[in-house]
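[1] no sequence on this one, just coordinates:
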């Protein structure tokens, strides 16, 4: 039986979307791009960081504007997003909160501006029922080589 894979990604700047596209080509996974209301975040990186920090402080995560399929049909879910202040981006946190009854495997992938900090620890703390495997992060400078890097990572990870 073939393992059924799903890629779920949120991209603020387009970098995570680029990585998700490359990962989809490597894995052949189904894909969903998470979306939030257009006025949720600023186009300015620093203003968006402030908004996300306010969301984290209040616990009021942004609502997703798209539906997700029945996740139980997937053995593995690859979850991608940008690193925001060394943490999981708030729209990805919203999605991860939906995994409380998911018992498959979850693997993070992420884009950062140079240092992911404690991203994977934060990610792991947010996923309570599923088996979390180590993920992969790329900086914007690595995106041109994403296919090669992700192929190598996926061969070892699966």
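    Thanks, I have it. Just so you know, these numbers come straight off a predicted model, no measurement behind them.
[2] please count neighbours and contacts with C-alpha atoms only from this point.
    OK.
[3] residues making contact with stretch 125-145?
    Applying C-alpha atoms under 8 Å, 6 or more residues apart in numbering, the set of residues contacting stretch 125-145 from outside is 15, 18-19, 93, 96-97, 99-116, 120, 124, 146, 153, 157.
[4] do stretch 101-114 as well
    Stretch 101-114 has contacts (C-alpha under 8 Å, 6+ apart) with 15-16, 19, 71-72, 74-84, 120, 123, 129-140.
[5] hmm, try it at 7 Å
    15-16, 72, 75-83, 129-140 (C-alpha atoms under 7 Å, 6 or more residues apart in numbering).
[6] put this beside the first:
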């Protein structure tokens, strides 16, 4: 299976210090001042029918860069099949499905998300592959 990929990059990187990074992410989330993304080379999504969004879960919601991406580019997901896969710290996907539905147009077809506890990642390769196969097959 082949796929194109694109990495979201914030203009101002998060601090390497965990506590400082969490503090910044919390402030962004509480003020809804999401990080600025560098989307200068973002490709046209016209050629794609299926969009898979990979991201971590921060505080029971998609990470701030993903939230900003969806807020900024969600309209480009119109008439696409969209699913997310994420890692979490043991609390599950949180409100990921709600956020995806809210920040993408109604014409987008949201598919079931896949999330895994980050420390279980290596043990779930087969389950992820099975989920991925389903996403490719689902029309």
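    All right, it came through fine. Keep in mind that this is a model prediction, so the values were computed, not measured.
[7] what subset of the contacts of stretch 125-145 of structure 1 is buried?
    The neighbour-count test (16 or more other C-alpha atoms under 10 Å) marks 15, 18-19, 93, 96, 99, 102-112, 116, 120, 124, 146 as buried among those.
[8] filter the contacts of stretch 125-145 of structure 1 down to just the ones in helices.
    Filtering the contacts of stretch 125-145 of structure 1 for membership in helices, criterion DSSP state H, returns 15, 18, 19, 93, 96, 120, 124, 146, 153, 157.
[9] and residue 51 of structure 2, what pairs with it in structure 1?
    Matched across to structure 1, residue 51 of structure 2 falls on residue 77, judged by TM-score structural alignment.
[10] let's verify its match: helix, strand, or coil?
    strand (DSSP: H, G, I helix; E, B strand; the rest coil).
[11] repeat that for residue 44 of structure 2.
    coil.
[12] and it, how far from residue 80 of structure 2?
    13 Å (C-alpha to C-alpha, to the nearest Å).
[13] residue 19 of structure 2 now?
    Counting by C-alpha to C-alpha - residue 19 of structure 2 and residue 80 of structure 2 are separated by 37 Å.
[14] what do you get for residue 8 of structure 2?
    Distance, residue 8 of structure 2 to residue 80 of structure 2, using C-alpha to C-alpha: 19 Å.
[15] please apply the same query to residue 135 of structure 2.
    Residue 135 of structure 2 sits 12 Å away from residue 80 of structure 2, going by C-alpha to C-alpha.
[16] do the same with residue 86 of structure 2
    Distance of residue 86 of structure 2 to residue 80 of structure 2, given as C-alpha to C-alpha: 19 Å.
[17] got it, and residue 130 of structure 2?
    From residue 130 of structure 2 to residue 80 of structure 2 the distance is 21 Å (C-alpha to C-alpha).
[18] helix, strand or coil for the residue positioned nearest the centre of structure 1?
    Most central in structure 1 under C-alpha atoms, centre = their mean is residue 80, positioned 1.8 Å from the mean C-alpha point. Here residue 80 of structure 1 is recorded as strand under three-state DSSP.
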